[in-house]
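Chemist: can you look at this prediction? I've put the sequence above it.
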Amino acid sequence: MRFLGFLFLLLAASAQAGDIGAPDNMLKPIKASAHCYYVQGLAGAASSANQGFMSNAGFVVTPAGVVVFDSLGTPVLAEGLIRAIRKVTSQPIKRVIVSHYHADHIYGLQAFKAIGAEIWAHQGGKEYLASEEAPLRMKQRREDLFPWVDEKTRLLSADRWLSGDENFELGGLHFSLHHVGPAHSSEDMAMLVKEDGVLFTGDLIFKGRVPYVGDADSAAWLKALDRLATLKPSYLIPGHGAAAPDAAATLQFTRQYLQYLRQTMGRAVENFVPFEEAYAGTSWKKYEKMPAFHEANRSNAYNTYLLMEKESIERPK
C-alpha cells in the first residue's frame, strides 16, 4: 500500500510538472495600439488553478527593440511572455520596467534577465527586497504555486534604480515613467507611451475585480489616481483586468472602491464602532459578486480601518 501511495504521488507530480507549459495557451498578446500590446491575467487571486496568471503585463515594440512593463508572477509565465513577444516581433527585448515589487509582477524577472534585458524600477523596491515580507511571500508562493514557483525562483534587484520620474526614447518612441507612490505600494510606477497615448498603470488600477489594498495609503492612492488623470491617456492598461479606451471611467472604479472603504471605515472609527461590527454592518452588495472579493475585501476593510484610526489620531485637534 505504501508503494502504491508513493507511486501515486510520483504520477501526480509528473502530471503537474507536465502542465508547466500550459500558460502559453493563455498568454495571447492583445494589441492596444500601433506599438503597444498586453497579456491579461485571469480574474481572482493567485492559485494552482490559474498557475499564478492573475496579473497583466505589457510590451511596446519599437524599431530599436522592445520595452516590457512587468514580468508576471512566475518564471514560467515570463518565459511564455517572451515566446509571445517573439511571435509579434524579432526585435530584442531591451528593457523591463517594474511597476512595483509585488510577487505577481516580479517573479518573472529572472527570465528576462537571462536574455539580457535591463531591469528598471523605483528605488522603493529596495525596501521590499530587504524586508521580512519578501522571503515569507516567496515561501508561501513556492507552496501554493509549485511547480511554477520553486526553489529556483529568486528575487532580483533592478539594474537601474530610479529616484523619481524618468523620460527616455527608444526607436523613435518617447516613454515617460511616473513615480506616483506611495499609493498601492511605495514604489508605484506608471508608464506612458506618448505617441500612442497608452498608459500602463500597474496596480494603481484594477478592473473587473476587487482591488488588493493591503496596507496601502489609500489617501495617497487617491491623489495618485488624480495625477494619472492629468496625463490624459487615450488608452489605459491596468495591472489587473481588461484594458480600456475610456481611461476616465476605468479610473473611476478603483477610485470609488477606495472612497467607499474610507467613508465606511472612517465613519465607524469616528463613532467608536468596533471593526467586526462595522464590517458586518456595511453593505458590500456592489462588490461581493466580484472576483477576489472573498480573498481581499475583508483585509482591505480592516487595514483601512486601522489607517483611519491613525489618521484620526494624527489629525490636528
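Modeler: Ah, there it is.

Chemist: please make it C-alpha for all contacts and neighbour counts, starting now.
Modeler: Will do.

Chemist: surely residue 46 is in contact with residue 54?
Modeler: Yes - taking Cα atoms under 8 Å as the contact criterion, residue 46 and residue 54 are neighbours in contact, 6.0 Å apart.

Chemist: what sits in contact with each of these two?
Modeler: Any residue near both residue 46 and residue 54 by Cα atoms under 8 Å, 6 or more residues apart in numbering counts here, and that gives residue 104.

Chemist: okay, one more to line up with it:
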Amino acid sequence: MRRSIVPGALVLCASLLALPAPQPVSAQQAPAGPPQVNIARLDYGLKARALADGVYVVEGANADFTPANGCNIINTGFITTGAGVLVINTGTSRLYGEQLRALIERTTREPIVQVLHLNLHPDYFLGNQAFANVPIAATAATRAGMQREAASYETNLYRLCGDWMKGTEARLPTQTIGPGPLRIGQREFELREYRGHTASDLVLVDKTSGVAFVGGLVFADRVPTTPHADPKAWLATLDTLAGLKPGTVVPSHGPVHTGLRGLQQTRDYLQWLDGSFSRWAALGWEMNEVLRAAPPEAFARWAAWPAEYTRNVAHLYPGYERAVLQRSKGP
C-alpha cells in the first residue's frame, strides 16, 4: 500500500517492489572533490552536486573526524519532489544543519517538508536543530539508539571537533518510519531496512532515477566504522543488497559511485576482519598483537587507516575472544 508523508507517527508496510534499471553516470556526476573548509569562519564549504534530476548529494571529506575538515565526513543529500524537499541526514552539528538548510534553500524554491535519518550515528542527526519546524523520521530502533547515545555523542564530538560544535544539542526524530514504499509529491521511493552496520540501517532508493542512499552499509575507499556493528549480519545484508543491482550509490562515507564497487570493498574488508579476528582469537592473540597485524595492502591505503582499524579492534575483538572462551567451556 502506498502512503504519503503525513504529520505524526509514520509506519510503512514492507514491499518487494523492483528497483529501476541503473542509469548511466552523466557528466554532472563527476566527482567534485572535498568541500573547501574555512576554519576561521567556521564555514563547511558545502556544495550540492546533482546526481539526477532533482537528486543532490552534499559530499563530506573522506577522512576521519578532525577540526581541519570541520568534522564533516558524511555525505548528506536532498531530493526535490514537486511538493517539497526530502532531506537525507543533517550532519554533525547545529552549524552544519544551518549551512545545509541554507544550501538547500539556495538550490531550490521548494520548501523542506521531510527529514529522514538512515541510522543512529551522530553525523546523521546532530544537525537537526536547523530543521526544528520540519517532520523528522527514523525507525523506532534508530530513534531509541539516538536517545541512548546522544549525551556521549555530544561529549565526544565537542572534544574532537571544538568550535564546530558550538550550540549543538541532540534533537530526536519526531516520526517513526519503517520499510516500504514512500511517496512525496511526484516522487516514489522505496525504503528498505537492514541490520549489520547498526541494529537498523535504512536504504532509500529514488525509483525515478535509481539513486540509492545506502547509509553506513557501504563504505567506499574508507575503513568501515563499527561501534554498533555485527559483522556476520552485515555480510548477509551486503549479499542482499548486491542482488538489488543498485545504479548510482551514495554511501555515507566515501565517494559516490555506480554499481557494486563500494559494496565489494566493504564485503572484502568485513570478511577479512571476521576471518582474521576469529583465527587470532582462537590462537590466543591479545589485542596489542591484533593491532600490530599487517592488513592487506589495499586496506592500508583507504581513508581513516589506521585510526579506524584501531577502533574496529576495540569495538569487536573482545567479542571474538568471548566466543572462544565460551566454546572452550563446552555445554
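Modeler: That came in fine, so what should we check first? Every value quoted in this text rests on a predicted model; they were computed, and no experiment measured them.

Chemist: which stretch of helix or strand covers the residue nearest the centre of structure 2?
Modeler: For structure 2, residue 215 is the residue whose C-alpha lies nearest the centre (Cα atoms, centre = their mean; 3.0 Å). Residue 215 of structure 2 is part of strand 212-219, with elements assigned from DSSP states H and E.

Chemist: next, the distance between the ends of stretch 57-68 of structure 1.
Modeler: 8 Å (Cα to Cα, to the nearest Å).

Chemist: residues of that stretch that come out buried?
Modeler: Along stretch 57-68 of structure 1, the positions that meet the burial threshold by neighbour count (16 or more other Cα atoms under 10 Å) are 57-62, 65-68.

Chemist: please apply the same query to stretch 265-278 of structure 2.
Modeler: Counting neighbours by 16+ other Cα under 10 Å, the buried set in stretch 265-278 of structure 2 is 265-267, 269-270, 273-274, 276-278.

Chemist: I'd like the distance from it to the chain centre, please.
Modeler: Using Cα atoms, centre = their mean, to the nearest Å, we find the averaged C-alpha position of stretch 265-278 of structure 2 to lie 19 Å away from the chain's own average C-alpha position.

Chemist: what comes into contact with that stretch?
Modeler: Counting by Cα under 8 Å, 6+ apart, stretch 265-278 of structure 2 makes contact with 218-221, 223-224, 231-232, 235, 238, 290, 299, 317, 320, all of which sit outside it.

Chemist: what's the answer for stretch 286-302 of structure 2, then?
Modeler: Outside of stretch 286-302 of structure 2, the residues that reach it under the criterion Cα under 8 Å, 6+ apart are 221-223, 269, 277, 280, 305-306, 309-310, 313-314, 317.

Chemist: one more pass at 6 Å, please.
Modeler: Residues external to stretch 286-302 of structure 2 that are found in contact with it (Cα atoms under 6 Å, 6 or more residues apart in numbering): 221-222.

Chemist: circling back: now do the strand holding residue 215 of structure 2: which elements does it pack against?
Modeler: strand 201-206, strand 248-253, helix 261-282 (3 or more Cα pairs under 6 Å, 6 or more residues apart in numbering; DSSP states H and E).

Chemist: state the number of residues packed around the aligned partner of residue 136 of structure 1 in structure 2.
Modeler: Structural alignment places residue 136 of structure 1 opposite residue 152 in structure 2 (criterion: TM-score structural alignment). Residue crowding around residue 152 of structure 2 was assessed by other Cα atoms under 10 Å; the count is 11.

Chemist: tell me which residues in stretch 119-134 of structure 1 are buried?
Modeler: Across stretch 119-134 of structure 1, burial judged by 16+ other Cα under 10 Å covers 119-125, 128, 134.

Chemist: with stretch 54-72 of structure 2 instead?
Modeler: The neighbour-count criterion (16+ other Cα under 10 Å) identifies 54-65, 67, 69-72 as the buried residues of stretch 54-72 of structure 2.

Chemist: which ones among these are found in strands?
Modeler: Using DSSP state E, 55-58 are the members of those that sit in strands.

Chemist: just these now: which is nearest residue 256 of structure 2?
Modeler: residue 57 (8.5 Å; Cα to Cα).

Chemist: gap between the aligned partner of the closest one in structure 1 and residue 17 of structure 1?
Modeler: Matched to structure 1 by TM-score structural alignment, residue 57 of structure 2 sits across from residue 38. Distance, residue 38 of structure 1 to residue 17 of structure 1, by Cα to Cα: 27 Å.

Chemist: same question, residue 107 of structure 1
Modeler: When distances are taken as Cα to Cα, residue 107 of structure 1 and residue 17 of structure 1 turn out to be 18 Å apart.

Chemist: between these two, who's got more neighbours?
Modeler: residue 107 (26 against 13).

Chemist: was I right about that one contacting residue 73?
Modeler: Yes - the pair formed by residue 107 of structure 1 and residue 73 meets the contact definition of Cα atoms under 6 Å, at 4.8 Å.

Chemist: ranges for the strands of structure 2?
Modeler: For structure 2, the strands identified by DSSP E occupy 48-52, 55-58, 76-80, 85-88, 112-116, 136-138, 175-176, 180-184, 187-194, 201-206, 212-219, 248-253, 257-258, in order along the chain.

Chemist: put together CSV for the ones you listed, with distance to residue 102 of structure 2 on each row.
Modeler: Shown next, in CSV, are those (distance: least, Cα to Cα, whole Å):
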stretch, distance to residue 102 of structure 2
strand 48-52, 11
strand 55-58, 12
strand 76-80, 12
strand 85-88, 12
strand 112-116, 11
strand 136-138, 18
strand 175-176, 23
strand 180-184, 22
strand 187-194, 23
strand 201-206, 23
strand 212-219, 21
strand 248-253, 21
strand 257-258, 26
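
Chemist: those strands: which one's closest to residue 161 of structure 2?
Modeler: Residue 161 of structure 2 lies closest, by Cα to Cα, to one member of the strands of structure 2: strand 248-253, at 17.8 Å.

Chemist: what residues are up against the residue lying closest to the match of residue 57 of structure 2 once chain neighbours are set aside?
Modeler: With Cα to Cα, 6 or more residues apart in numbering as the measure, residue 58 is the residue that lies nearest to residue 38 of structure 1, at 3.9 Å, once sequence neighbours are left out. Applying Cα under 6 Å, 6+ apart, one finds that residue 58 of structure 1 lies in contact with 37-38, 68-69.

Chemist: switch the cut-off to 10 Å
Modeler: Remark: with contacts taken as Cα atoms under 10 Å, 6 or more residues apart in numbering, residue 58 of structure 1 is in contact with 29-32, 36-40, 67-72, 81, 85, 96-97, 200, 202, 237-239.
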